[in-house]
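[1] next one to model:
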Amino acid sequence: MNSDYVGDKSSLDTSFDVLIIGAGISGINLAYHIHTKAPEPAPSSYAILESRSNLGGTWDFFKYPGLRSDSDMFTFGLPWYPWRKNKTIASGGEIRSYLEAAAVHAGIDRNIKYQHRVLSARWSSQNARWVLDVEVNGVPGHIYEARFLILGTGYYDYDEPLATQIPGLDNFAGTIVHPQFWPEDLDYVDKDVVIIGSGATAVTLLPNLTEKAHHTTMLQRSPTYISPLPLVDKLAQVERAMLPARLAGRVTRLRRVIRFFGFYWFCKFFPNTAKRLLHDLCTKLLPSDIPVDPHFTPRYDPMDQRLCASPDGDFFASLRSGKASIVTDTIKRVTEDEIILDSGAKLQPDIIVTATGLKLRIGGGIQFFVDGEPVNIVDGFAWKGFMLQNVPNLAFVAGYYNAAWTLGAEVTGVAVVRLLRQMKSRGFSCVVPRLGRSDQNMEPQSFFKISSTYVKDAIKYTPKGGTGQWAHRWNYFFDLAKASWGDHKSGLEYF
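    Here you go, the predicted structure:
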């Protein structure tokens, strides 16, 4: 904690150097960077505006059974507050408690304003400030101001789930549940449950529902790669026993990051070998009556989509128990009491869980204006993966599609602080990304280079990637180096 901190001390203060929207893992990590590394001699004043009553973002919002991280906690955790438990994968509740402890440890908790929902943000070039219309405890009309705005709002819509296009779903007389809005009083004991989907949420739900349900079926249109992940990192235990706590945390984190990206590039350079290894692993873990093909043979190469982790192979253990099964087929229609598949097979669930993805949204539903003109912030390109074309003094936090989200948040934190320092040292009050002449004919690319259906279908809700300064992030170490020492001039206009 910076002992010279002179930021917000009163809930009545409404004018800041930096405002961060969202108190999830992204917002907390960015707050740490602003809190400890912002321009000297006086650190920037800042606050976090959180629309909900608790910090934690995803990990406080989602309530479905078995909610957990799908990245190991040594890389998903915050680099300045290392994860020190033995478990490699943590539950949602454990992650939320960890984030709360991290915020208290760094003194960030004093700067979080809860029940503050930002409705609109208006940039004034004349005043070089953002003016925010904020709803506080349900009451609109509160005004906040900031020189610089950071969006730690995540990548999905908290208010509305992804619409599920399943023929006849409305005919179903049983219970239909979306994981994003899981009822706390849902009784699935001794019920037959069908989970529609094959992503991380479905892979998490299957073993956890199996414990109490009569039978749980995962119904997937197309398979995904699933790999067991040891629940305990024994080498991390050795590192903690032999090294000081802070150093041990750094060593473990670095080792896990290198291991992950090493595997990623192995899959990219040797896709057929990676396929064979994952195929053989599934063969060993599956019961004899469930074949690898077609249930575990995706059409894409490993790491073209995120690899789903199964802690200690719990997903496969559920299948071996006989209380869970997997079906690869497409839905013809849903009736009052059945799911009829194109193959002619029928499923008769009591409960249908639609784990078919999230509705993507950058910016938390805030309405943006630049000098009085409405702006759709995702219409343009993203500069270095954290600023938006033609939008002044604004950064957004995005993680990696194929790795721990926090790695991307760390890159953004380093880049934002460096940018703020440069602005102060050069006497500028405004910075805005602009396309140069050579960029005008740049071919737009997907910001999240991933082939998941719900991501491809929602490309219009995310900024574009390009080339050069506008290229999407792809390698943590390379991106961190660029954020620390790379070109922070090309593609930017300073005023």
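
[2] only C-alpha atoms from now on, for both contacts and neighbour counts.
    Will do.

[3] what strand or helix carries Leu205?
    Counting by DSSP states H and E, the element that carries Leu205 is helix 200-210.

[4] please generate a structure for the following sequence too, so the two can be compared:
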Amino acid sequence: MSEAATLTRSAPGQAEHFDVLIVGAGISGVGGAYHLTTQCPGTSFVVLEAAETFGGTWWTHKYPGIRSDSDLHTFGYRFKPWVGPPIATAEEIRSYMGEVIEENGLAPHIRYNHKISSASWSSQDNRWTIEATRTDTGAPVVITANFLWMCQGYYRHAEGFTPEWPGMDRFKGRIVHPQTWPEDLDYTGKRVLVIGSGATAATVVPAMAGKAAHVTMLQRSPTYFRTGRNAIEIAEELRTLGIEETWVHEITRRKILHEQALFTDRCFREPEKVKAEMLQNLRNILGPDYDIGTHFTPGYRPWRQRIAFVPDADLFQAVARGDASVVTDEIETFDETGIQLKSGKHLEADIIVTATGFHLNVLGDIEFAIDGKPLAFHETVTYRGMMFTGVPNMCWVFGYFRASWTLRADLVGDFVCRLLKHMKAKGAQRVEVALRPEDKDMPILPWIDPENFNPGYLMRGMHLLPKRGDKPEWQHTQDYWMEKDAIPATDLDGPEFVYK
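    Coordinates of the predicted model:
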């Protein structure tokens, strides 16, 4: 079908039909639309997005200082050079995504304010039926598609995760979650208490420090952080030499990925040495008298949870200046004026920010059914974290924890386009993955080994996720440096692929 076919509405009473339906217009969905346009020309497709515009995370999150915690040379797409600072604001990232949409004519394919409620597969028709609602008008929408590409991300955008602490209803100030930041919140001259120790807390604290009377970061346990200039030396040098931005982007990406691979390997091979180096870096900023042992020395090895990058050490500079402070303790109860800690200490606050994570959302809160039977996603086994046993004509984008999300979005984009072209060449209308005879006695395990990676949101939602095997092809390895070669080399006629 031609591109014009994607813009044609079906006759009244008929569901529109597309070759591919992409769920979500965030970084993955926009990338997927680009790959379809360039690698599978003539494929009809539509992108359904629940929000009023594109951006995903970078649109829904409005908290102070929101920025990436991955460098944009690798978080950016491989096909479009990133020319700004490596750690970018949400506005800068959305501007970059907007350029991708405009430069590649993707806008006519994207429909905003479309919230999907259900997706049903029919083996008789070899197609998906997607039911959605227009959030701006309330009108129901029904679309059918041959293939479903899930690019909706992995957490619930509507609300963040906030634990239930005793006495929260007693607090006289405001309690806000970064994911639903109120537009009218004025924290000028206010005492702000930020609960959390991850990348969000590390962003919010320095952004509010200085304008607020004081900002306190309250954490139950410390997190590892890396610091550095918000600049990449080799990129600056290449630009000084007048090198074309396409080359700057590719060379810088390769250098960063090479260094990340070495660092990740060291975290597993010599964790104590890496730990000592990171802590010494913080001592150099905070001074020899600061209690690094209590506030910035985690009880786990590096990279067992995500390591946030703090550009220009702004979090620690705020602490060193006295505009912010860190308290490591546990909450006993909220009261009228703040929080009572288990140590007996009391923290006064006018505003409490719960930077405590999010709810894992594995399939976009969409009700899935296969031939009328509800899909028990947690009973499936994943094929490289992209496809799932017993689920036909569907791929899912789930990025990396130890490398930029978009690296995997690009790899999955290549895989989906290659799979679609392979199906067309075979005359196949349906494909799904299935365990092979040699996998008969393979152990079936949780999605990820908690000894390898164990952030709270993943542990809370592990029961919702598919299972993995003990072979690389039956798990999401989180290893970009292996997958960048393994995924393109996938034999699409291997016994794990079943075509009809």
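
[5] so after superposing, what's the score?
    Aligned and superposed, the two chains score 0.95 in TM-score terms (TM-score structural alignment, normalised by the length of structure 1); 488 aligned residues with a C-alpha RMSD of 1.7 Å.

[6] what about Leu278 of structure 1, helix or strand, and which?
    Here Leu278 of structure 1 is assigned to helix 271-285, by DSSP H and E.

[7] report the distance from the helix or strand that comes right after that helix to the chain centre.
    Under the assignment DSSP H and E, the closest C-terminal helix or strand after helix 271-285 of structure 1 is helix 292-295. How far helix 292-295 of structure 1 lies from its chain's middle: 29 Å, per C-alpha atoms, centre = their mean, to the nearest Å.

[8] got it, and stretch 462-481 of structure 1?
    Distance, centroid of stretch 462-481 of structure 1 to centroid of chain: 17 Å (C-alpha atoms, centre = their mean).

[9] then stretch 223-239 of structure 1?
    Worked out by C-alpha atoms, centre = their mean, stretch 223-239 of structure 1 lies 20 Å from the chain centre.

[10] what stretch of structure 2 does it fall on?
    Using TM-score structural alignment, stretch 223-239 of structure 1 corresponds to residues 222-238 of structure 2.

[11] number of residues surrounding Phe316 of structure 2?
    22 (other C-alpha atoms under 10 Å).

[12] list the contacts for it?
    Leu282, Ile285, Leu286 (C-alpha atoms under 8 Å, 6 or more residues apart in numbering).

[13] would you mark the buried spots in stretch 335-347 of structure 1?
    Thr335, Asp337, Glu338, Ile339, Ile340, Leu341, Leu347 (16 or more other C-alpha atoms under 10 Å).

[14] how much does the helix holding Leu278 of structure 1 stray from structure 2?
    Following the fit onto structure 2, the mean deviation recorded for helix 271-285 of structure 1 is 0.7 Å by mean C-alpha distance after the TM-score superposition for structure 1.

[15] what's that helix packed up against?
    The contact analysis (3 or more C-alpha pairs under 8 Å, 6 or more residues apart in numbering; DSSP states H and E) places helix 271-285 of structure 1 against strand 226-229, helix 245-269, helix 292-295.

[16] which of those sits closest to Gly427 of structure 1?
    When those are compared for distance to Gly427 of structure 1 using C-alpha to C-alpha, the nearest one is helix 245-269, at 35.7 Å.

[17] now the strands: where do they sit in the stretch 301-450 of structure 1?
    308-311, 324-328, 331-334, 339-341, 346-347, 351-354, 367-370, 373-375, 382-383, 387-388, 394-396, 431-433, 445-446 (DSSP state E, counting those that start in this stretch).

[18] any chance of these in a markdown table, plus distance to Arg255 of structure 1?
    What follows is the strands of the stretch 301-450 of structure 1, written out as a markdown table (distance: least, C-alpha to C-alpha, whole Å):
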| stretch | distance to Arg255 of structure 1 |
| --- | --- |
| strand 308-311 | 18 |
| strand 324-328 | 35 |
| strand 331-334 | 43 |
| strand 339-341 | 45 |
| strand 346-347 | 45 |
| strand 351-354 | 36 |
| strand 367-370 | 41 |
| strand 373-375 | 42 |
| strand 382-383 | 29 |
| strand 387-388 | 30 |
| strand 394-396 | 28 |
| strand 431-433 | 35 |
| strand 445-446 | 30 |
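
[19] no more questions from me, cheers.
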